[in-house]
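>>> Attaching a predicted model along with its sequence, questions to come.
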Amino acid sequence: MIKTLLFDFGDVFINLDKAATFRELKKLGLEDFSSGMMEQNQLYEMGKISSEEFVNFYISKIPESNSKKLIIAWNSILLDFPQHRLEFLQQLKEENKYQLILLSNTNDLHISWIKENVSFFTEFKSCFDAFYLSHEINFRKPNADIYEFVLEKHQLQPNEVLFIDDTQENTEAAKSLGIHTWNIDPNTEDVVDLFSTKSELF
């Protein structure tokens, strides 16, 4: 029996354009993401470097850019947050049948943009019993330690948890620990259809 619903954020609640960041950085003069850039991105996502350090790193690689342009390009991945998904979550909270936890690979610049541009962010966050962002807890998906952190912190049995994430690498990692998963396809599926899509678990 599922007792805990563990949700990703991007492309589960807020819509993303995952190709946008590279597309916009390319306009500023970036030719490709080097292995060093990918490493910096991951360090930033884990809160190991500050936003200032992160932006300055990219300025050093794209001399014609500046911090304002870089931040706009970096945040271009973020789109809209449909109201009906908030209402679905609020209904779940009201019914109080499941523990609700958010587990997201999110960095400081992205969450700052969301707080400024999603008018109901406070209401959204208040629906969760726990709200974990990778840059705040210094873990990131798909590394096993981020799932182990949540399981241990809340004394959860993996077979009583359903994890919803749009990235297969992340759901496969959770599945290997015995967690039930839904690798949601944001192009064809919507989190509000959770109970019909995964009806065999409820």
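Perfect, thanks for sending it. Residues are numbered from 1 along each chain as shown.
>>> going forward, measure contacts and count neighbours with C-alpha atoms only.
OK.
>>> Now do the SS call for Leu6.
Under the three-state scheme (DSSP: H, G, I helix; E, B strand; the rest coil), Leu6 adopts strand.
>>> show me where this protein has helices.
Ranges of helices in the chain, per DSSP state H, are 20-28, 35-45, 51-61, 67-75, 83-95, 108-117, 121-126, 134-137, 144-153, 168-175, 194-197.
>>> Identify whichever of the ones you listed lies nearest to Met1.
Closest approach to Met1 among the helices of the chain (C-alpha to C-alpha): helix 194-197, 13.2 Å.
>>> which residues are in contact with that closest one?
Residues from elsewhere that reach helix 194-197, judged by C-alpha atoms under 8 Å, 6 or more residues apart in numbering: Phe202.
>>> would JSON lines of the helices of the chain with mean neighbour count and distance to Val12 be doable?
Below are the helices of the chain laid out as JSON lines (neighbours: other C-alpha atoms under 10 Å; distance: least, C-alpha to C-alpha, whole Å):
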{"stretch": "helix 20-28", "mean neighbour count": "17", "distance to Val12": "18"}
{"stretch": "helix 35-45", "mean neighbour count": "16", "distance to Val12": "18"}
{"stretch": "helix 51-61", "mean neighbour count": "14", "distance to Val12": "25"}
{"stretch": "helix 67-75", "mean neighbour count": "16", "distance to Val12": "17"}
{"stretch": "helix 83-95", "mean neighbour count": "15", "distance to Val12": "9"}
{"stretch": "helix 108-117", "mean neighbour count": "15", "distance to Val12": "14"}
{"stretch": "helix 121-126", "mean neighbour count": "13", "distance to Val12": "13"}
{"stretch": "helix 134-137", "mean neighbour count": "18", "distance to Val12": "16"}
{"stretch": "helix 144-153", "mean neighbour count": "15", "distance to Val12": "18"}
{"stretch": "helix 168-175", "mean neighbour count": "19", "distance to Val12": "13"}
{"stretch": "helix 194-197", "mean neighbour count": "12", "distance to Val12": "11"}
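>>> here's the one I want to compare it with:
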Amino acid sequence: MSKIDTIIFDLGGVLIDWNPEYVFLDVFNGDQEKTRWFLDHVCTSDWNENQDAGYPLAQATEDRVKLFPEYEKEIRKFYGDWENMLGGAIHGMVIILRKLIDSKQYKVVALTNWSAETFPIAQARFEFLQWFEAILVSGEENTRKPFIDIYELALNRFNIKPENAIFIDDNLRNIEAAKTLGIHGIHFTTSEKLKIQLETFNIKI
């Protein structure tokens, strides 16, 4: 196995807890079934991912209101109240991030699906986002994971050899795409499991 010299982190779901249910459970008075239906059929993950690839939030909102006028108020809350969808840092992961950086053995960067319009909110809230050597934000590049071009962009911009890099993401689809370019992948579930997974690459936390 090639020596690992680069760790690439996803952010949402790995280092930052983000969940639209934090807003919409309140909107629907704690009704989980209504909340789930709304997020599965109206403000869907596919729709939100389009904004992660650079589509303007305001236009996306108007598009959705035209499709579901009966849910106009709720749709406008998606980005209008977006900040309250941020839960907090995933603390075990922040500790791992700090240890990897402090070891000075690895280039530590981030590759995230995130709207360029909302990412500054996260940057202001989470100090650890300043620790990375670099962050590639999908919304700033008008593409997103799992499209291959965003991985190629990260490899070229950050001077990464794929065989020397590990990509950590909570979405298996994104991991599989990275692997097609020769990047090693770890499907993130918990910080404790990640420590064990990193050991298979001779990385001890």
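Thanks, I have it. All values reported here derive from a predicted model rather than from experimental measurement.
>>> what's the TM-score for these two chains?
Once superposed, the chains reach a TM-score of 0.77 (TM-score structural alignment, normalised by the length of the first structure), with 191 aligned residues with a C-alpha RMSD of 3.2 Å.
>>> before we move on, back to that, of the helices of the first structure, give the one that comes closest to Gly10 of the first structure.
That would be helix 108-117 among the helices of the first structure, by C-alpha to C-alpha, at 10.4 Å.
>>> Mind giving me the packing neighbours of the closest one?
Judged by 3 or more C-alpha pairs under 8 Å, 6 or more residues apart in numbering; DSSP states H and E, helix 108-117 of the first structure is in contact with helix 67-75, helix 121-126.
>>> okay if I get these as a markdown table plus distance to Asn15 of the first structure?
Below are these laid out as a markdown table (distance: least, C-alpha to C-alpha, whole Å):
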| stretch | distance to Asn15 of the first structure |
| --- | --- |
| helix 67-75 | 12 |
| helix 121-126 | 14 |
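>>> Tabulate the helices of the first structure in JSON lines, adding columns for distance to Thr4 of the first structure.
What follows is the helices of the first structure, written out as JSON lines (distance: least, C-alpha to C-alpha, whole Å):
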{"stretch": "helix 20-28", "distance to Thr4 of the first structure": "33"}
{"stretch": "helix 35-45", "distance to Thr4 of the first structure": "25"}
{"stretch": "helix 51-61", "distance to Thr4 of the first structure": "33"}
{"stretch": "helix 67-75", "distance to Thr4 of the first structure": "31"}
{"stretch": "helix 83-95", "distance to Thr4 of the first structure": "11"}
{"stretch": "helix 108-117", "distance to Thr4 of the first structure": "24"}
{"stretch": "helix 121-126", "distance to Thr4 of the first structure": "16"}
{"stretch": "helix 134-137", "distance to Thr4 of the first structure": "19"}
{"stretch": "helix 144-153", "distance to Thr4 of the first structure": "10"}
{"stretch": "helix 168-175", "distance to Thr4 of the first structure": "14"}
{"stretch": "helix 194-197", "distance to Thr4 of the first structure": "13"}
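>>> so which of these gets nearest Leu162 of the first structure?
helix 168-175 (9.4 Å).
>>> For Val161 of the first structure, find the nearest of the helices of the first structure.
helix 144-153 (9.0 Å).
>>> that older thread, of the helices of the first structure, which is nearest Asn159 of the first structure?
Nearest of those (C-alpha to C-alpha): helix 168-175, 9.6 Å.
>>> Aligned against the second structure, show me the partner of His135 of the first structure.
Taking TM-score structural alignment for the superposition, His135 of the first structure sits opposite Gly139 in the second structure.
>>> check contacts around the equivalent of Thr61 of the second structure over in the first structure.
Alignment note (TM-score structural alignment): Thr61 of the second structure maps to Val55 of the first structure. By C-alpha under 8 Å, 6+ apart, the residues touching Val55 of the first structure are Ser67, Leu70, Ile71.
>>> Identify the residue of the second structure aligned to the second one.
Going back to what we said before, that points to Leu70 of the first structure. Per TM-score structural alignment, Leu70 of the first structure is aligned with Phe78.
>>> For the equivalent of Leu6 of the first structure over in the second structure, which non-adjacent residue is closest in space?
Under the alignment by TM-score structural alignment, Leu6 of the first structure pairs with Ile8 in the second structure. Distance criterion C-alpha to C-alpha, 6 or more residues apart in numbering; nearest residue to Ile8 of the second structure, sequence neighbours excluded, is Phe167 at 4.6 Å.
>>> Please verify my assumption that that neighbour contacts Ala177.
No. Phe167 of the second structure is beyond contact range of Ala177, at 10.5 Å (criterion: C-alpha atoms under 8 Å).
>>> can you list contacts of stretch 97-110 of the second structure?
Contacts of stretch 97-110 of the second structure (C-alpha under 8 Å, 6+ apart): 4-11, 131-136, 205.
>>> Name the member of those with the most neighbours.
Ile8 (25 neighbours; other C-alpha atoms under 10 Å).
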